[in-house]
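Asks: Here you go, sequence then predicted model.
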Amino acid sequence: MDVARRNNVKILGDGPATMVFSHGFGCDQNMWRFLAPQYSARFKTITFDLVGAGGSDVTAYDPKKYASLSGYADDLLEIVDEFATGPVIFVGHSVSAMVGMLAGIREPEKFAAHVMFGPSPCYINDGDYVGGFSREDIDSLLDTLESNYLGWASSMAPAIMGAPAQPELGEELTNSFCRTDPDIAKHFARVTFMGDNRADVGRLIAPTLVVQSSDDLIAPLSVGEYLKRTLPNGMLRVVENVGHCPHLSAPCASADVMDEFLATLGR
């Protein structure tokens, strides 16, 4: 399988290190268009689509391979092996932050650092852990997805995006959700929202920046605080933003906290 075609890999810029950007559920690499270009003068930048999303090769989608995030981590490592030069700084949004974490645990020598936008190792509340949703909430969400995916996408995408002053972004996310094959989206949603990677968080040794919005329907601040406490080398920064996609709705503030983090790495 041609990796570039499978994941619709795009490369810009050049530099002594590589920055790899990976999108979240229902999105594609276009969601990085305000952030990734800011770094192409200093880094080799790689954007790509998860298999089943955007311009990826949908025929490569294997429900067995992608029954867990491990399958996506396999793809990421292949992309890094084939296209990255020098140390890799992985930038992942939402579920992709966990994909990057798994890849970084498996082959830590390949990753210099991680940046996680709106990450969550577990969406379901469990004892003292507040993921933001009850099990009943998640079951209801998945049931609605199964019965009426397009209706769910039309109602939920604007709420997920937030950004009330930029309604065009909510419309963009709705369209992105609706372009995704419904069967693949349903499968990926189950893998995403039923996942629990809390046991893995403490194994990610690379420096990690957690970027959270001040008001996020999907990843509440309690999750960011949990990650800060649990990551061996973690930093948390909160961006003043309503919604789950600060890289789209607050790109300048997002770049500011990324630059602060990169400076601590000497980059």
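Replies: Done, it's in.
Asks: all contacts plus neighbour counts: C-alpha atoms, from now on.
Replies: Will do.
Asks: Do a quick rundown of the helices in this protein.
Replies: With DSSP state H, the ranges of helices along the chain come out as 3-6, 69-83, 95-106, 135-147, 149-161, 167-179, 182-193, 198-201, 221-230, 246-249, 251-264.
Asks: Give me the number of neighbouring residues for D62.
Replies: The tally of other residues near D62 (other CA atoms under 10 Å) stands at 13.
Asks: Can you redo the helices of the chain as TSV, where the extra columns are distance to L35 and mean neighbour count?
Replies: Shown next, in TSV, are these (distance: least, CA to CA, whole Å; neighbours: other CA atoms under 10 Å):
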stretch	distance to L35	mean neighbour count
helix 3-6	21	17
helix 69-83	20	18
helix 95-106	16	25
helix 135-147	30	15
helix 149-161	16	19
helix 167-179	15	19
helix 182-193	24	18
helix 198-201	26	15
helix 221-230	21	19
helix 246-249	6	23
helix 251-264	6	16
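Asks: another structure for you, compare them:
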Amino acid sequence: MSALTRNNVTVTGQDGGRTLLFAHGFGCDQHMWRSVVPHFVDDHRVVLFDHVGAGGSDLSAYRPQRYKDLRGYAEDVLEILAELDLRDVVFVGHSVSAMIGVLAAIAEPDRFSRLVLVGPSPRYVDDEGYHGGFSRADIDELLDSLDSNYLGWSMAMAPAIMGNPDRPQLGAELANSFCRTDPAIARQFARVTFLSDNRTDLPKVTVPALILQCTNDVIAPSEVGEYVHRHLPGSTLVTLAASGHCPNLSAPEETAAAISAYMRTD
């Protein structure tokens, strides 16, 4: 199957412009970039896609063995770029897709000119000398809740992940996105996401990277962003005024401005 069909790839913007590839986070789809993309389409080629199991992707393409860890998703990214014959791409990855982009850039660095990592976390579980934001008991409880009542988990967790309690419509939108994701695949993807440990991969990256850290992010706290910055060679850390874990929804103008400013540093 073509990766373009499997991952519901859409291409917009200017053919001759620099290419940005936007990758969404857990429980989301490419629609979550809808308020960021308009800032780039006049001067850039923009590529959007859905991870298998999300949005308009082909659910029949899901293979537990392929997607047992984040490398399967990184392979999808590289197959998309290969089919489109793209190089020197600016990869913009939100949440778990930040580490997917890291793995893809390690495997084929020539495909990428820059990485933009929005709310990245190489490990969500606390470890000795490392603060990931969650104890193992926290993650086990989260996964058990997700297994027993995915829809209920989605409605309860989405507002906390989104933050911005003064704008409850944002939390509701994220919850609805969670609920549109195939539950069986989402449960497996959650395990792959929240039990991953990509700390040793960070020093292997040779592509320059921008880390966008939000304030009051319950999923990727500021200590995590600082850790990524310290261990990712050639990285730049920018802390946004945006609160919560999804600035692509809550603060698209600020997010787009930070990406644009970083790209101008070439």
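Replies: Received the coordinates, thanks. Keep in mind it's a predicted model, so treat the numbers as computed, not measured.
Asks: picking that back up, TSV please, covering the helices of the first structure and showing distance to V238 of the first structure.
Replies: Listed next are these as TSV, based on distance: least, CA to CA, whole Å:
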stretch	distance to V238 of the first structure
helix 3-6	34
helix 69-83	26
helix 95-106	16
helix 135-147	25
helix 149-161	16
helix 167-179	20
helix 182-193	23
helix 198-201	19
helix 221-230	8
helix 246-249	10
helix 251-264	9
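Asks: hang on, M116 of the first structure packs against V210?
Replies: Yes. Look at M116 of the first structure against V210 with CA atoms under 8 Å: they come within range, at 4.8 Å.
Asks: Out of the helices of the first structure, which gets nearest to I46 of the first structure?
Replies: helix 69-83 (8.0 Å; CA to CA).
Asks: Point out the other elements, helices or strands, that the closest one touches.
Replies: Helix 69-83 of the first structure sits against helix 3-6, helix 95-106, with contacts defined as 3 or more CA pairs under 8 Å, 6 or more residues apart in numbering; DSSP states H and E.
Asks: List the residues that contact the nearest residue to R237 of the first structure once chain neighbours are set aside.
Replies: Closest residue to R237 of the first structure apart from its sequence neighbours, by CA to CA, 6 or more residues apart in numbering: V211 at 5.1 Å. Residues near V211 of the first structure by CA atoms under 8 Å, 6 or more residues apart in numbering: V115, M116, F117, G118, G224, L236, R237, V238, V239, S254, V257.
Asks: and with 6 Å instead?
Replies: Counting by CA atoms under 6 Å, 6 or more residues apart in numbering, V211 of the first structure touches M116, F117, R237, V238.
Asks: Separate out the buried members of these.
Replies: M116, F117, R237, V238 (16 or more other CA atoms under 10 Å).
Asks: okay, the residues you listed in JSON lines with distance to T180 of the first structure next?
Replies: Converted to JSON lines, these look like this (distance: CA to CA, whole Å):
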{"residue": "M116", "distance to T180 of the first structure": "23"}
{"residue": "F117", "distance to T180 of the first structure": "21"}
{"residue": "R237", "distance to T180 of the first structure": "31"}
{"residue": "V238", "distance to T180 of the first structure": "30"}
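Asks: nearest to P164 of the first structure, of the contacts of V211 of the first structure?
Replies: V238 (18.4 Å).
Asks: what residue lies at the spatial centre of the first structure?
Replies: Nearest residue to the geometric centre of the first structure (CA atoms, centre = their mean): H93, 2.2 Å.
Asks: show me the contacts for the nearest residue in space to it that is not next to it in sequence.
Replies: Sequence neighbours aside, F117 is the residue nearest to H93 of the first structure in space, at 4.6 Å (criterion: CA to CA, 6+ apart). F117 of the first structure makes contact with H93, S94, V211, according to CA under 6 Å, 6+ apart.
Asks: which of the buried ones among the contacts of V211 of the first structure lies closest to F261 of the first structure?
Replies: R237 (9.5 Å).
Asks: what's the neighbour count on M19 of the first structure?
Replies: Neighbours of M19 of the first structure using other CA under 10 Å come to 30.
Asks: mind checking how far the closest residue to L86 of the second structure other than its chain neighbours is from T200 of the second structure?
Replies: Nearest non-adjacent residue to L86 of the second structure, counting by CA to CA, 6+ apart: R111, 6.7 Å away. According to CA to CA, to the nearest Å, R111 of the second structure stands 21 Å off from T200 of the second structure.
Asks: In strands only, show me the contacts of V211 of the first structure.
Replies: M116, F117, R237, V238 (DSSP state E).
Asks: OK, contacts around the nearest residue to N198 of the second structure once chain neighbours are set aside?
Replies: Leaving aside its sequence neighbours, N198 of the second structure sits nearest to P122 (CA to CA, 6+ apart; 4.7 Å). For P122 of the second structure, the contact set (CA under 6 Å, 6+ apart) comprises D197, N198, R199.
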